[in-house]
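Student: I'd like to go over a predicted model; first the sequence, then the structure.
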Amino acid sequence: MTESAAPIILPRTGIGIDVHAFAAADEPRELWLGGLLWEGQRGLSGHSDGDPVAHAAADALFSAAGVGDLGTHFGTDRPEFAGASGVTLLAAAAKIVRDAGFEIGNIAVQFVGNRPKFGPRRAESQQILSEAAGAPVSVSATTSDALGFTGRGEGIAAIATALVYLAH
């Protein structure tokens, strides 16, 4: 009788992208980015809190698990998510992915924008997002060298990747 080999864990990766324009000056909003409130900064427009970092992370999880996207689960046709926290949406996305039979390996997010300066609050953001996802979340930031809508200061974009694997 031969001993069977341990099962091979095949990871699945997903990509998420989220973009939000800055809110109009006559309709001010708070800025939520990376799960954090940025006092004194102009906020982003959106159905929920407009946090592109948290939203891209959630979308990357959905993509990796093959269970739809942000609009499928939290779209504008769902009024109960109006104004919802991106951290709340990320936690709900992680639960949906786990309920579909997956575990989360990690999530990496990069946001593109001229402001706010992210470095001083990176660790705080990563901790909040990691707690929401129940898995490691890393966040990096860059500018677009004055190119495109992010370079002109019209909004912020975020791109995320997630790794999930089938739970045993």
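Tutor: Happy to help now that I have it.
Student: every contact and neighbour count from this point should use C-alpha atoms.
Tutor: Will do.
Student: could you report the distance from His20 to Gly113?
Tutor: His20 is 11 Å from Gly113, where distance means CA to CA, to the nearest Å.
Student: mutual contacts of the two, please.
Tutor: Gly155, Ile156, Ala157 (CA atoms under 8 Å, 6 or more residues apart in numbering).
Student: ok, His20 and Gly113, which is more surrounded?
Tutor: Ranked by neighbour count (other CA atoms under 10 Å), His20 and Gly113 place Gly113 first, with 24 against 18.
Student: contact partners for that one?
Tutor: Gly113 makes contacts with Ala141, Thr142, Thr143, Ser144, Thr150, Gly151, Gly153, Gly155, Ile156, Ala157, as judged by CA under 8 Å, 6+ apart.
Student: again, only using 10 Å
Tutor: With contacts defined as CA atoms under 10 Å, 6 or more residues apart in numbering, Gly113 is in contact with 141-146, 149-158.
Student: what's the answer for Leu36, then?
Tutor: When the contact criterion is CA under 10 Å, 6+ apart, the partners of Leu36 are Asp51, Ala54, Ser85, Gly86, Val87, Arg121, Arg122, Glu124, Ser125, Gln126, Ile128, Leu129.
Student: next up, a structure to set beside the first:
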Amino acid sequence: MLRIGHGFDVHAFAEGRDLVLGGVRIPAPRGLLGHSDADVVTHALMDAVLGAMRAEDIGQLFPDTDPAYEGADSCELLRQVAGLARDRGYRILDCDCTIAAQAPRLATHRLAMRRALAGALGIDVESVGVAATTTEHLGFVGREEGIAAWAVALLEQDEGGAHAHLQ
């Protein structure tokens, strides 16, 4: 059985923080505000994988009220989500991410992001897509107030795992 999940995340820019996108530190004058490393790409992808499983979302799994996740590496959390998927009888087949950022320019970092995300998911880099776009100076992204990301994930569930996590 094939399952599709969709994820979305957004974070505002913040001074004094590193910018981490898709598991990669991007040279930039400011990063994103969040409890963890605020990696919007990885957060959207985690929710896409969890959505395909019809499981809890990242806010339930890794609540921002838990000090254990303060400053957390989102790729490590993605690794945990991928492990949960495998434990529940799913195989991650493919995923695709879109980043909306007016600045900084991200084209030269796409391959590094694909590699980092694929490594965390335990899948081939050819099964991970990353695209970046601007919003032509429209909205909060266009005003350079923050960054948004969307992700989709395609999972295959083995027949034996179909109801195992619901029991």
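Tutor: Sure, I can see it. What you see is a predicted model; the values in this text were computed from it and never measured.
Student: hmm, back to that, for PyMOL, write the select line for the buried members of the contacts of Gly113 of the first structure.
Tutor: Buried members of the contacts of Gly113 of the first structure, defined by 16 or more other CA atoms under 10 Å, are picked up in PyMOL with:
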select buried, resi 141+143+150+151+153+155+156+157+158
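Student: which residue in the first structure lines up with Gly5 of the second structure?
Tutor: Matched to the first structure by TM-score structural alignment, Gly5 of the second structure sits across from Gly14.
Student: ok so that match is a helix residue?
Tutor: No. Under DSSP: H, G, I helix; E, B strand; the rest coil, Gly14 of the first structure falls outside any helix and is assigned strand.
Student: so what's it closest to, chain neighbours aside?
Tutor: What sits nearest to Gly14 of the first structure in space, not counting adjacent residues and going by CA to CA, 6 or more residues apart in numbering, is Ala64, at 3.7 Å.
Student: if I look at the counterpart of that neighbour in the second structure, how far off is Val24 of the second structure?
Tutor: Counting by TM-score structural alignment, Ala64 of the first structure lines up with Ala52 in the second structure. Distance from Ala52 of the second structure to Val24 of the second structure, counting by CA to CA: 25 Å.
Student: swap in Ser127 of the second structure?
Tutor: Counting by CA to CA - Ser127 of the second structure and Val24 of the second structure are separated by 18 Å.
Student: swap in His11 of the second structure?
Tutor: For His11 of the second structure relative to Val24 of the second structure (CA to CA), the value is 16 Å.
Student: list the contacts for the match of Gly5 of the second structure?
Tutor: 57, 59-66, 107, 160-164.
Student: one more: Cys95 of the second structure?
Tutor: For Cys95 of the second structure, the contact set (CA under 10 Å, 6+ apart) comprises 4-6, 45, 48-49, 114, 117-118, 121, 126-130, 151-155.
Student: and those residues, which are buried?
Tutor: Buried among the contacts of Cys95 of the second structure (16+ other CA under 10 Å): 4-6, 45, 48-49, 114, 117-118, 121, 127-130, 151-155.
Student: residues contacting Ala141 of the first structure?
Tutor: Counted by CA under 10 Å, 6+ apart, Ala141 of the first structure has contacts 109-119, 122, 158.
Student: same question, Ile123 of the second structure
Tutor: Per CA under 10 Å, 6+ apart, neighbours of Ile123 of the second structure: Ala82, Arg91, Ile92, Leu93, Asp94, Arg115, Leu117.
Student: with those in mind, which one is nearest to Val20 of the second structure?
Tutor: Each of these was checked against Val20 of the second structure using CA to CA; the closest is Leu117, at 12.2 Å.
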